[in-house]
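J.: below is the sequence, then the predicted model.
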Amino acid sequence: MADIHAEKILILDFGSQTTQLIARRVREARVYCEIHPCTMPLERVKAFNPRGVILSGGPASVYAVDAPKVDPGVFELGAPVLGICYGMQIITHLLGGVVARGEKREYGPAKLSLRQAIGLFGELDQAQPVPVWMSHGDRIEQLPPGFQVLATSENSPVAAMGDPARRIYGVQFHPEVAHTPQGATMLASFVLGECRCQPIWTMHNFAEATIADFKARLGGKKVLCALSGGVDSSVVALLLHKAIGPDLHCIFVDNGLLRAGEVNEVSNVFREVFGVNLVVAKAAELFLSRLAGVVDPEQKRRIIGHTFIEVFEAEAKKIGKVDYLAQGTLYPDVIESVSFRGPSAVIKSHHNVGGLPEHMKMELVEPLRELFKDECREVGRELGLPETIVGRQPFPGPGLAIRIMGEVSGPKLATLRQADGIVLEEMRAAGLYDKVWQSFAVLVPVKTVGVMGDERTYEDVIALRVVDSVDAMTADWTRVPYQVLATISSRIINEVAGVNRVVLDISSKPPATIEWE
């Protein structure tokens, strides 16, 4: 079997907010890539043996005393190099050109005038202006020796440059963002054209290679997997099941905080359809008893996390000695742990339940640690997972408990679960479920006066939260058609006992978060 990592691109990060988007565009061209800090030692760069190198943007100015640099030896590897925004400026600075503060900051849409349709621009029409997205305050005043101008814009006399002999290129704009419509084509031209990579990074190839690797490494070993029914854990479970069959032991903890029908759906799909070795731990009463009287969101999360571990550990002991623990770690988690920017500030505990106790001595298996979320979904489809699981919207580990403001109780869960089910039903009926990032209901801790059947009511409020996002780092509220909102509101008020008002959350992230707790 061919090595799916043989053709690879190295992305060196200078602290840009959009570095992950560069990697996603490269992966879309079916080429494997990894993100590493710009401080990556040259020896490690050589050992990585990239077919090409991309230098990301960043917030600094190259002439600042503490400006991040890259080892100039990167330009002597013989592999093509592409600098984006700050990446282009650092190329200029290190190779003998001049970077200076621009007279006017260029931020937002711009039109690119192509001088030469080479390098990234080989597939573009040189006669037509190219819409791009700019975000910079510095600009190139003097090209490094051997470079030529490839494109200009109104405020950038050097909007793109290149040294075709050494295959080193720079662009002042951001081809990775959606606001540069032909950016994916440009990056594909660099990766497939200049770097001569073969498009072998497909999720079909990934699934085949991963299953073969697990068969060889884990054959005869017991592997434990916490299956939540979410996309990540479901794909992990099915990959391992296809590799080692009955040696995989999955535990699904029913904490009583899940959406309507979720326990039965997950159990049926994995037990009946795929024949996975699955234990469902019924623990709803235990979780609810632990949450009684608790109103603080962080305390809720801690209680749910600790109780999950307790239940999971009890079920694991029944299995006997286990060699490996499978986790659904994704590539963005890996990137964050080695980010050039350092760890992010903690806004609130992560939605997903934390790790297991140290005394559970097992080695980790992380089949998805090279994948982005969209690639994970694609693998799920390759494995035959139903769309109801593969296309499922994100759901927090603490479940409905953090969508109930205040104390969690059985009656409140029943109210929220029914309202949430209506939201999801109507979003699907309107063809919107797969087009938004998340859509759900929140039980607000206030009661309001209403009139139902000519009688005064004093009942609960449900808030609707529907957002658009790419990676959950930022989000904007979705402009759901009024008729859909009207239908959701009418159904909730008429069908969910004890609710007489529905409101819409129109907050963006930031300053708000997607979940209310």
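T.: Yes, it's here.
J.: only C-alpha atoms from now on, for both contacts and neighbour counts.
T.: Noted.
J.: roughly how far does Lys447 sit from Thr457?
T.: Here Lys447 is placed at a distance of 9 Å from Thr457 (CA to CA, to the nearest Å).
J.: tell me where the stretch 301-450 of the chain has helices.
T.: Per DSSP state H, counting those that start in this stretch, the stretch 301-450 of the chain carries helices over the ranges 331-337, 373-383, 387-390, 410-429.
J.: got another one to weigh against that:
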Amino acid sequence: MNESTFPEQKVVVLDFGAQYGQLIARRVRDLGVFSTIAPCDIPAEELADMKPSAIILSGGPASVYAEDAPTIDPAVLELGVPVLGFCYGHQVIAVTLGGRVGHTEKGEYGHADITRCDGGTSKLFGSTPSQQQVWMSHRDAVIQVPEGFRVTSQTAICPVASMECPDRNLYSTQFHPEVRHTPYGQDLLGNFLFNICGLQPNWTMEGIIEDSVRAIQEQVGDSRVILGLSGGVDSSVVAALCARAIGSRLTCVFVNHGLLRKNEPEEVEEVFTKQFDVDFVHVHAEERYAGLLAGVVDPEEKRRIIGTQFWNEFFAVAQDIAEDGRPVQFMAQGTIYPDIIESGARKTGGKASTIKSHHNLIPFPEGVHFDLIEPLDHFFKDEVRALGTALGLPDYIVHRQPFPGPGLAIRIIGDVTPEKLEILKNADAIIREELDAYNAKLFEETGERNSEHSCWQYFAVLPDIKSVGVMGDERTYQRPIILRAVESSDAMTADWAKLPYEVLARVSGRIVAEVPGVNRVLYDITSKPPATIEWE
């Protein structure tokens, strides 16, 4: 979905480098309104061209008085569009319009209690309690509101916990309504969207499918399309959308780079040749990838090599199925919003740093070009799953675990060798078998796929170290396996899964007993952030 296909009703989140920037967009969508992220310094004229129904200013780590502090085009506040600012965005509104921000004696970090002082008339607060708990993260604070504004809440430390100017449709809070730690935060967002902006909760799966299919048809015309298919939920949903849009003019290309999980190539081919009416091409590129990756240890270099070779493999297929001597022009792929954000906000234009490069965002190599079709590039993972269900995809595909395009290459720390691949594939298969059974048992007991203790993603990592052990009264010096299991919904944040000891013991016992070359199993108990879900 590109900007030309955005829904008519949309909220634009201006990103000041916030920890919670993407979360704001998610919370808006949770309320049934489409949202997208744009850089905080976007010119007002360019922002107006996006035809926003509302604008939200995110928080950010800077001080508004710092020399290089991010700010907004002042004309943004004059567009006549309702604006809501959080934390840093609250302070930017104040200083832009003539208010003042200063240091408080104490910072507020974490839970805080606010008291409304609006006399019950604030549309933003609506019927929420006069005293309520919020989540703060600041030391600077607004100490003088701009002309025309009134203070609507305070804390013992913060004199302006929120302010508003209803005549100009400008609202802001020092606290973060978008986080779950602000119990009435979603009520405030709903009040802003529906009572102040007059929007409707019409961001629905049915409407998304119609818009996406229409956009694909308009982009492609009567041309053919190849699709980079991995068998995961993202590319499978794109396949379903493209099949609905262009039918038999779609060719699904599965590139087997030899870095997939145990038995996975056979499973993908089985599903897409026997259960789906699509033109399916299985490219065996195992030897080519093994040669390219030999001796490579840097994870970003691995991603670059794998991503670049993907383009070459797809282009070779495009030439093989060319009509009238012309290679297929269009290629569809399952790029989703977190991919773009973690790769440095290529499309959002935001302030995000590059966390890791995604294989499907690697530039084209020389001599290769496709016009890309990326209908999911503004969707979060749980939205993609909901879309898959609405499209009628089987449950086992919709809820299939995420798997990185570079495959096991980025779950092997150091160089990739046949020996390491064999160890990791076998250990990973045991982990998936045991935790599949654990999740299935929870689902049977609770009836909820994402119950409190279920795992969202789980896999093995092979570090580039060895450790001493003892087996059969003999000393061993072999490799450890790291178990990674997390709870998440959208891949933007994740917590480590609190697995029962008996499950961990069973996984560890089986790996050490059944996988030659392994004598130790470790469990990663780090959340995202500060870690990422993957190790490389």
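T.: Everything's here; your move. Everything quoted here is computed from the prediction, not taken from an experiment.
J.: out of the helices of the stretch 301-450 of the first structure, flag the one nearest Met186 of the first structure.
T.: Put simply, out of those the one that sits nearest Met186 of the first structure is helix 373-383, at 21.1 Å, with distance taken as CA to CA.
J.: just the residues contacting that closest one, thanks.
T.: With contact meaning CA atoms under 8 Å, 6 or more residues apart in numbering, helix 373-383 of the first structure is reached by 203-204, 206-207, 231-232, 234-235, 238-239, 330, 368, 387, 390-391.
J.: again, only using 10 Å
T.: 24, 27-28, 202-208, 231-232, 234-236, 238-239, 242, 328, 330-332, 367-372, 384-387, 389-392, 470-471 (CA atoms under 10 Å, 6 or more residues apart in numbering).
J.: drop anything exposed from the residues you listed.
T.: Neighbour counting over the contacts of helix 373-383 of the first structure (16 or more other CA atoms under 10 Å) leaves 24, 27-28, 202-203, 205-208, 231-232, 234-236, 238-239, 242, 328, 330-332, 367-372, 385, 389-392 as the buried ones.
J.: where does Tyr107 of the first structure sit: helix, strand or coil?
T.: Reducing the assignment to helix, strand or coil with DSSP: H, G, I helix; E, B strand; the rest coil, the entry for Tyr107 of the first structure is strand.
J.: per the alignment, it pairs with which residue of the second structure?
T.: Structural alignment (TM-score structural alignment) places Tyr107 of the first structure against Tyr109 in the second structure.
J.: identify the residue spatially nearest to its match, adjacent ones excluded.
T.: Once its chain neighbours are removed from consideration, Tyr109 of the second structure has its nearest residue in Ser137; the separation is 4.4 Å (CA to CA, 6 or more residues apart in numbering).
J.: ok so the one you found is a helix residue?
T.: No. Secondary structure of Ser137 of the second structure, determined by three-state DSSP: strand, with no helix assignment.
J.: what count of nearby residues applies to it?
T.: Ser137 of the second structure has 19 neighbours, counted by other CA atoms under 10 Å.
J.: could you do Ile482 of the second structure as well?
T.: By other CA under 10 Å, 21 other residues sit near Ile482 of the second structure.
J.: equivalent analysis for the one 4 residues further on, please.
T.: A count of nearby residues for Val486 of the second structure, using other CA under 10 Å, gives 26.
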